[in-house]
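> This is a predicted model, with the sequence first.
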Amino acid sequence: MKRKSALVVFSGGQDSTTCLAWAKKHYEHVETVTFLYGQKHSLEVEVAQEIAADFGVANHLLDMSLLGQLTDNALTSDKPIEAEEDQIPNTFVDGRNHLFLSFAAVLAKQKGITDIITGVCETDFSGYPDCRDSFVKSLNVTLNLAMDYPFVIQTPLMWLDKSETWELADQLGYFDYVRNNTLTCYNGVKGSGCGDCPACHLRQAGLENYLARRGQ
């Protein structure tokens, strides 16, 4: 039986689009929320809106550009991407998932929605601390207490690697759609991406692994 309604934190990338497909399968009513946080590539927002329209769901755009003014990272500035071993990559945006989920919760409550879906993942998380299961569970409790409301933060990708995320998209019937229409690339290239940034490397390695397992 489907649950009533959900709000998907939505960037238009591989992970959040797979989560949107998952939500459409498990919920009667689905909406999405996308954030402007000073990211370099406005195409990310355009892609998110296009995908939401393709899925027939409402997309809410929230301005959080102040975040880009407060943080020093490669996603909101022109500095080159650096991902040194045993260090958090400079693509990490301090506070991003914390704030996104918090603002999503405010929006969800106004709409009578309890379930918030996010594509964070601890298996392939690039060392980002706000993608960890412990963080999500902690914030879930905090949000419930802060607003006296029964929020449930759903993380369908939490324990999947990128290969398994591709597999999930395939099982949901959206493999080709995710492959061709999403934007995961840090350099703002849709589909298979630039092929050089860490996000593209992770996505492509997962794809090749899954296709090998699928026998293609």
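Noted; the coordinates are in hand.
> Only C-alpha atoms from now on, for both contacts and neighbour counts.
Fine.
> Spatially nearest residue to G206, not counting backbone neighbours?
S163 (4.0 Å; Cα to Cα, 6 or more residues apart in numbering).
> That neighbour is in contact with R213, isn't it?
No. Assessed by Cα atoms under 8 Å, S163 is found out of contact with R213, at 9.1 Å.
> about what we covered before: and the residue nearest to G206, how many neighbours?
Look at S163: counted by other Cα atoms under 10 Å, it has 21 neighbours.
> After the host helix or strand of it, which helix or strand is next?
Using DSSP states H and E, S163 sits in helix 162-171. Using DSSP H and E, the helix or strand that follows helix 162-171 in sequence is helix 175-181.
> other SSEs contacting whichever helix or strand comes after that following helix?
Next helix or strand after helix 175-181 toward the C-terminus (DSSP H and E): helix 198-214. On a contact count with 3 or more Cα pairs under 8 Å, 6 or more residues apart in numbering; DSSP states H and E, helix 198-214 meets helix 162-171.
> How far away from the center of its chain is the helix it packs on?
15 Å (Cα atoms, centre = their mean, to the nearest Å).
> Can you name the residues that contact L160?
Contact partners of L160, counting by Cα atoms under 8 Å, 6 or more residues apart in numbering, are C121, T123, D124.
> if you set the cut-off to 7 Å instead, what comes out?
Neighbour list for L160: C121, T123 [criterion: Cα atoms under 7 Å, 6 or more residues apart in numbering].
> Based on its surroundings, how many neighbours for the residue lying closest to I81 once chain neighbours are set aside?
Closest residue to I81 apart from its sequence neighbours, by Cα to Cα, 6+ apart: A74 at 5.6 Å. Residues near A74, counting by other Cα under 10 Å, number 19.
> Please compare the first structure with the one that follows:
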Amino acid sequence: MSNFQSKAIVVFSGGQDSTTCLFWAKKMFDEVEAVTFNYQQRHSLEIDVAKKIAKELDIKHHLLDMSLLNQLAPTALTRENIDIELKEGGLPSTFVPGRNLLFLTFASVLAKQLNAKHIVTGVCETDFSGYPDCRDVFIKSANVTINLALDEEMVIHTPLMWLNKMETWKLADELNGFDFIKNKTLTCYNGILAEGCGVCPACELRKKRPRRLFES
């Protein structure tokens, strides 16, 4: 049973973190919908996976066009000719400037139209690869700005903010979503479903599972 009468919008990519958040939101809120953004990302399979997961979990799914972001932000996640790499002393080549700011803004506009007061996103400051728009201070700032801009009292929830990847897997297990997330999500930067390529930065983080769950 939900903790309170409420409706939430989950920013949803079809990856491990956002799918864990989807399971979390289903437990916490009475009504849940998901929104995915098409910014012509490196792997269009990401959108197909998000659609499939939302359908399987019986979640109403919205797909919004964010193609302008692709034009403005050439990175390894928007250009196939840019290598995926961690830059020493700088931001990873996978960082898409402004992405989470735009996602939260448009998710909030959608939430206002749907009379939802809660937005859920899977950003995390513990295992965040150096992305500045995954920090708690950014989320709090964005929440204040969005509420002022829309004259609303929305709450941005970040259930993974202070969890490392092992703890995120534990949460997925507690939500009865471990096997689903392990086998049906797309987190790999090289666009390989489930276990992924095993070598990209996203897959290296994904492998940090408790041994008991790893062997399940």
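That came through fine. Predicted model only: the values in this text are computed from it and were never measured.
> And the TM-score between them?
The TM-score (TM-score structural alignment, normalised by the length of structure 1) is 0.95; 213 aligned residues with a Cα RMSD of 1.4 Å.
> follow-up on the earlier one: the residue nearest to I81 of structure 1 is in contact with P89, isn't it?
No. Counting by Cα atoms under 7 Å, A74 of structure 1 does not reach P89; the two are 8.9 Å apart.
> I'd like the next helix or strand past the longest strand along structure 2.
Secondary structure of structure 2 per DSSP state E: the longest strand is strand 29-38. Using DSSP H and E, the helix or strand that follows strand 29-38 of structure 2 towards the C-terminus is helix 45-56.
> after that following helix, next one along is what?
Heading C-terminal from helix 45-56 of structure 2 (DSSP H and E), you reach strand 60-65.
> Now do that following strand: distance to the chain's middle.
14 Å.
> Provide the aligned range in structure 1 for it.
With TM-score structural alignment applied, strand 60-65 of structure 2 matches the range 58-63 in structure 1.
> ok, back up a step: which one in structure 2 is aligned with the residue nearest to I81 of structure 1?
Per TM-score structural alignment, A74 of structure 1 is aligned with A76.
> Now do the same contact list for the residue nearest to R209 of structure 2 when sequence neighbours are not counted.
Spatial nearest neighbour of R209 of structure 2, chain neighbours left out: M166 (4.7 Å); criterion: Cα to Cα, 6+ apart. Residues near M166 of structure 2 by Cα under 7 Å, 6+ apart: K208, R209, P210.
> which of these does structure 1 keep?
Of the contacts of M166 of structure 2, the ones still in contact in structure 1 (both residues aligned by TM-score structural alignment, their matches' Cα atoms under 7 Å) are K208, R209, P210.
> Derive a ChimeraX selection command for the buried subset of those residues.
Selection of buried members from these for ChimeraX, criterion 16 or more other Cα atoms under 10 Å:
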select :209
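> In a markdown table, list the kept ones among the contacts of M166 of structure 2 along with distance to L102 of structure 2.
A markdown table is the format used below for the kept ones among the contacts of M166 of structure 2 (distance: Cα to Cα, whole Å):
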| residue | distance to L102 of structure 2 |
| --- | --- |
| K208 | 29 |
| R209 | 31 |
| P210 | 34 |
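> Quick check: the match of A74 of structure 1 is in a strand.
No. A76 of structure 2 is assigned coil when assessed by DSSP: H, G, I helix; E, B strand; the rest coil, not a strand.
> That one and E85 touch, don't they?
No. A76 of structure 2 is beyond contact range of E85, at 8.3 Å (criterion: Cα under 7 Å).
> what residues are shared contacts of those two?
Going by Cα under 7 Å, 6+ apart, residues that sit against A76 of structure 2 and also against E85 are S93.
> Map G177 of structure 2 onto structure 1.
Under TM-score structural alignment, G177 of structure 2 pairs with Y174 in structure 1.
> count of residues packed around that match?
So Y174 of structure 1, with other Cα under 10 Å, has 17 neighbours.
> for V155 of structure 2, same thing?
With other Cα under 10 Å as criterion, V155 of structure 2 counts 18.
> what do you get for the one 4 residues further on?
For P159 of structure 2, the number of neighbouring residues by other Cα under 10 Å comes to 19.
> Give the equivalent position in structure 1 for it.
Checking TM-score structural alignment: P159 of structure 2 goes with P156.
> State the distance from that match to H201 of structure 1.
Here P156 of structure 1 is placed at a distance of 22 Å from H201 of structure 1 (Cα to Cα, to the nearest Å).
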